[in-house]
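Asks: Give the three-dimensional model of this entry:
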Amino acid sequence: LFTLLTFLLLFPIFMSCAKPAMSVPLSTDSRFFVDQHGHRVKLACVNWASHLETMVAEGLSKQPMDTISAKIASMGFNCVRFTYATFMLTNTTLGNLTVEQSFLNNNLNESLAGIKALNPSILHLPVIEVFKRVVASMGRHNVMVILDNHISKPGWCCSLTDGNGFFGDEFFDPDVWQEGLVRMATMFKGVPNVVGMSLRNEPRGDRQDVELWFKYFERAAEAVHKANPDVLILLSGLDYAIDLTFLRNRSLNLSFDRKLGFEFHRYGFTKQNDWKGSNPNQMCGQVVNELKNTSLFMLDKGYPLFVSEFGADLRGNNENDNRFLNCFLGVMAEYDMDFALWTLFGSYYLRQGNYGIDEVYAVLNWNWCGLRNATYSARYSSIQPRFQVPGLPEAYKHKIIYHPQTGLCVLRNSLSMDDPLVLGPCNESEAWSYNTQNILSLKESYMCLQAKALGEPARLGEVCKDPSSKWKMISDSKMHLWSEGRDGSSVCLDVDSSNTIVTNDCKCLADETDCDPASQWFKLVDRNKF
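Replies: Here you go, the predicted model:
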């Protein structure tokens, strides 16, 4: 449906939508993050790890630091969730290790040689100083930073037995944790591109306790805000950051406001979901309903919600992840979510005892030189721009017809009603309206979307009263647009191999598991800007 050549032609259009330069510091206005002037800032971030054994940002053996920062900005990301380990700040022996010492201690001679060649100026610096230099490098490229306390003891995260899961675990002393947070907040006070701090990644484990969560997160939030009043404070829920239900009827007791947001994570493997072995429509509907119950309700409570981790295997052959992503990108577009994609880094110095291993979820390839999968990168690019901008006139509101499988939207190929509709960049989409009679029409026009017959292109028409002009959202996924063709056939909106909008038999409406409805999944997304 979407070729590499198509992506290369459209990539500059996708990138033109991102606006990384912001008026900071940021604050909150109901569910949105806003700048100093009250204008919405959508966090379109990518994760960059610095929390593993070396405590050095991944990739500095592959590319110069500024090259990586420039690459982040060129891919349309306006911020980075930059991870770190508490002990880098609270254990002076660790924090004062030079890069060379840290890499030699971990037998990383090959990676050390790469750093000597590509980033020689950091070789004899303490790892904590290098952390600051990476943040400064991102600042030079107008990339904002969310400082993420990923773990206490440097290493891979996360498991139920790593001693880092919840307060009272072997490496998770709440006083030491708070000390590290305050030191980090103080270190970056007055650094304009550091716009937020995520206080802890993925609380989890047998010690999880709601009362302790409130006790220690309230205390730490106050301490961080006192040390650095400019930064946003982001809090994760329980059970690997998927459960915020305990906040449905209870709020934190804090002395400050307009700085608090919440975060959640989601992957194809979350809760051991079997996307491959389930009916895709049913599984998507189940997961969306679960998200509404466990996290999305926070938007209705008036808090920003930051999807600080989600992603998929970008090799493209993981059916579980592919099905998940087709569903979840629809959620991301529908709710216009702030996010941090997992992940940037194409390889690791050291992960779980393995040297130089590939990261198949990364947007960059193993040597950090190029995109791992251009088609997937185009899809992520489609959710980087803002769809919703608060404060604009009501007349600006309209719909776009978003196609998660490609990251494109339905648009006119020409002004002629005889020409078929096609998929194209969402920033070129016409404004659509969808009324209570289930009619999809071009806003402020007499033209509506119509189904002709099975296997034929859907087209615009001017007589919009017959059944072929009515489109219902059906199936558990609520992403099939169903209509009745003029020949009496029952059809769903679909996309053919040339990206033309057609109508075909509806897919996967029964209980079958060996079908793929992704080409027929569309989201009617609210937008109020052109």
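Asks: can we go C-alpha only for contacts and neighbour counts from here?
Replies: Will do.
Asks: Okay, the residue nearest the centre of the chain and Arg386: tell me how far apart.
Replies: What sits nearest the mean C-alpha location of the chain, by Cα atoms, centre = their mean, is Phe339, with 3.4 Å. Noted for Phe339: a distance of 12 Å to Arg386, by Cα to Cα, to the nearest Å.
Asks: residue boundaries of the strands in the stretch 201-350 of the chain?
Replies: 232-236, 260-266, 305-310, 338-341, 350-351 (DSSP state E, counting those that start in this stretch).
Asks: For His37, find the nearest of the ones you listed.
Replies: strand 232-236 (16.0 Å; Cα to Cα).
Asks: so which of the strands of the stretch 201-350 of the chain gets nearest Met75?
Replies: strand 338-341 (12.2 Å).
Asks: same for that closest one, what does it pack against?
Replies: Under the contact criterion of 3 or more Cα pairs under 8 Å, 6 or more residues apart in numbering; DSSP states H and E, strand 338-341 touches strand 44-48, strand 305-310.
Asks: quick one more, to check against the first:
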Amino acid sequence: MGSSSSKVLTGLLCTPSVSCQVPAASAASSENWTFQPLPFSSSDRWIVDANGNNVPVVGINWPGAADTMLPEGLGYQSIANIAQKITDTGFNTVRLTFAIELVDDILDNGGDVALSTTLTNALGQTNGIAMLAKIINNNPQFNANTTRLQVFDAVAAGLATQDIYVHLDNHVSKAMWCCSLTDGNSWFGDTYFDTNKWVRGLSYMAAHGKANWQTFSSMGLRNELRPALTGAPNLQPYTWSTWKTYMTAAASAIYSANPDVLIYFSGLESDFNIEPAVGGSTLLDPGFSFDVASYEWAHKLVFEMHEYDEGISSSCPVYETILESFGADATTRTTGNRAPLVISEWGHDETDASDAWQSAYSECLAQFIVQRQLGWMVWVLAGSYYIRSGVQDSDETYGLLDHMWSEYRGVNSSAAIKQLVQQTYAAYGQ
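Replies: I've put the predicted structure just below:
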């Protein structure tokens, strides 16, 4: 659809000359949703709370897996301010990402690393010291000796004060910007993807979260599994059988360490394809079979899918049919592994000038989410990063917040997100 045409975007009349504003009476806020008691479980196609009531997952990604191994944005804002902005937008969940390297340092390399050291390592001596001062100024509960995991603990505590659930996602093994086919983090046995340390790291964080994080609700096993082009000597075959071997082992380790959290299963092709896992078999790997009901953690499994704008189709019915063919039918199918589905990454340029907020992709995906009552977590909260792919203080146009994490990046774009929040809650009768 061209930029000159008007369209209804998730219930809002939007044109190039009319701002896509959320009416005051339906503005997103923490009043849209009442905290539901943990632990959560999966029941048929639903995520349910401790009382058996259906839970809408309405979330946003807060990255913490890059070079510093710290949740982003603390050089610009306090944890409290960021958590308040999350609540004000209407989200009830944060997908907080981490790197296995953080746990490896704790268990293998002499213990967790202090703020002063991790910032200097990532940003250099001068810039690291400057960033440390900014973080402490905004968050005076920290000092130079505060460790990385203590910062994660503080973020989890800040989110808990706003009744926001923590979904912990293992983004990478070696801390860096994700994702490419040559970064060494792609697939089981890749250059940095030591499967034993990965399982150990998930288990460690599951136990740590259980002991320390009040609103710890769920964990993601691995972000965007994909082919590896590194030629690593221990690289395992890129098959669904390999997927099953390692993903089920990791899920069992998490369940043993913390039987309360939901366990999110991602698929292949950067988590766009989960169909064989949902269906339980695939002709491409005749030896593969997957029966969720046979595992002790069956009542904790959630499928996750990532969906960015690949130009699939501007026709919403066609778009939805294609998504279903890749596993987005997880909640409606009558055979295989029917289970909850969360679109744990989706997003677009948040600047209003991009018009991405009113694209066919945005409209069709929002419509699909609401009609199917799916959970979702938009990418991304971050307006900027400490460092991304070697660039310090890197701007993020996909960020809901601006560079300094203080205001929304786009008026129309943020209004569209707020409207999707409203419609998701409404689909659950909230």
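Asks: what TM-score comes out when they're superposed?
Replies: After superposition, the two chains reach a TM-score (TM-score structural alignment, normalised by the length of the second structure) of 0.84; 384 aligned residues with a Cα RMSD of 2.3 Å.
Asks: that older thread, got TSV for the strands of the stretch 201-350 of the first structure, with distance to Asn367 of the first structure too?
Replies: Conversion of the strands of the stretch 201-350 of the first structure to TSV gives the following (distance: least, Cα to Cα, whole Å):
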stretch	distance to Asn367 of the first structure
strand 232-236	32
strand 260-266	27
strand 305-310	22
strand 338-341	19
strand 350-351	14
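Asks: what are the ranges of the helices in the stretch 351-500 of the first structure?
Replies: Taking DSSP state H, counting those that start in this stretch to define them, one finds helices in the stretch 351-500 of the first structure at 374-381.
Asks: Any idea which of the strands of the stretch 201-350 of the first structure gets closest to Ile401 of the first structure?
Replies: strand 338-341 (20.0 Å).
Asks: Tell me the residues of the second structure aligned with the closest one.
Replies: The alignment of strand 338-341 of the first structure onto the second structure (TM-score structural alignment) covers residues 375-378.
Asks: With stretch 154-164 of the first structure instead?
Replies: Counting by TM-score structural alignment, stretch 154-164 of the first structure pairs with residues 175-185 of the second structure.
Asks: What of stretch 80-87 of the first structure?
Replies: Counting by TM-score structural alignment, stretch 80-87 of the first structure corresponds to 94-101 in the second structure.
Asks: Grab the nearest non-local neighbour of the alignment partner in the second structure of Ser50 of the first structure.
Replies: Under the alignment (TM-score structural alignment), Ser50 of the first structure maps onto Gly64 of the second structure. If the residues on either side of it in the chain are set aside, Gly64 of the second structure comes closest to Pro71, at 3.9 Å by Cα to Cα, 6 or more residues apart in numbering.
Asks: give me the number of residues near that neighbour?
Replies: Using other Cα atoms under 10 Å, Pro71 of the second structure has 23 neighbouring residues.
Asks: Next: Ser294 of the second structure.
Replies: Ser294 of the second structure, neighbours per other Cα under 10 Å, totals 8.
Asks: Any figure for the gap between it and Gly280 of the second structure?
Replies: From Ser294 of the second structure to Gly280 of the second structure the distance is 12 Å (Cα to Cα).
Asks: repeat for Leu301 of the second structure
Replies: From Leu301 of the second structure to Gly280 of the second structure the distance is 14 Å (Cα to Cα).
Asks: Ok, Ile100 of the second structure next?
Replies: Distance of Ile100 of the second structure to Gly280 of the second structure, computed by Cα to Cα: 29 Å.
Asks: The two: which has the busier surroundings?
Replies: Ile100 (26 against 17).
Asks: Spatially, what comes nearest to the more buried one if we skip its sequence neighbours?
Replies: Ser173 (4.5 Å).
Asks: got the contact list for that neighbour?
Replies: 99-101, 185, 192-194, 198 (Cα atoms under 8 Å, 6 or more residues apart in numbering).
Asks: Of these, which are still contacts in the first structure?
Replies: Using both residues aligned by TM-score structural alignment, their matches' Cα atoms under 8 Å, the first structure keeps these contacts from the contacts of Ser173 of the second structure: 99-101, 185, 192-193, 198.
Asks: Now do the helices in the stretch 151-300 of the second structure.
Replies: Using DSSP H, counting those that start in this stretch, helices in the stretch 151-300 of the second structure cover 195-212, 240-257, 275-279.
Asks: Can you say which of those is nearest to Gln392 of the second structure?
Replies: Of those, nearest to Gln392 of the second structure by Cα to Cα is helix 195-212, at 27.5 Å.
Asks: now for that closest one, which elements pack on it?
Replies: Looks like helix 195-212 of the second structure contacts helix 100-108, strand 216-220, helix 240-257 (3+ Cα pairs under 8 Å, 6+ apart).
Asks: which of the ones you listed sits most buried?
Replies: strand 216-220 (a mean of 26; mean count of other Cα atoms under 10 Å).
Asks: ok, and the closest non-adjacent residue to whatever residue of the first structure lines up with Val199 of the second structure?
Replies: When the first structure is aligned by TM-score structural alignment, the residue opposite Val199 of the second structure is Gln178. Nearest non-adjacent residue to Gln178 of the first structure, counting by Cα to Cα, 6+ apart: Ala220, 5.7 Å away.
Asks: so who does the one you found touch?
Replies: So Ala220 of the first structure contacts 178, 181, 199 (Cα under 8 Å, 6+ apart).
Asks: What's the match for it in the second structure?
Replies: With TM-score structural alignment as the criterion, Ala220 of the first structure matches Ala250.
Asks: just the strands in the stretch 51-200 of the second structure please.
Replies: Counting by DSSP E, counting those that start in this stretch, the strands of the stretch 51-200 of the second structure are 58-62, 93-99, 165-172.
Asks: Ok, which of those strands comes nearest Trp405 of the second structure?
Replies: Evaluated over the strands of the stretch 51-200 of the second structure, closeness to Trp405 of the second structure peaks at strand 58-62, with 11.7 Å, by Cα to Cα.
Asks: in the superposed pair, what's the mean gap between the closest one and the first structure?
Replies: Following superposition, strand 58-62 of the second structure is found to deviate from the first structure by 0.3 Å on average (mean Cα distance after the TM-score superposition for the first structure).
Asks: by contact count, what packs against that strand?
Replies: Secondary-structure packing of strand 58-62 of the second structure (3+ Cα pairs under 8 Å, 6+ apart): strand 93-99, strand 375-378.
Asks: Kindly compare burial across these and name the winner.
Replies: For those, where neighbours mean mean count of other Cα under 10 Å, the stretch averaging the most is strand 93-99, with a mean of 26.
Asks: Mean deviation, that one versus the first structure?
Replies: After superposition onto the first structure, strand 93-99 of the second structure sits on average 0.3 Å from its aligned residues (mean Cα distance after the TM-score superposition for the first structure).
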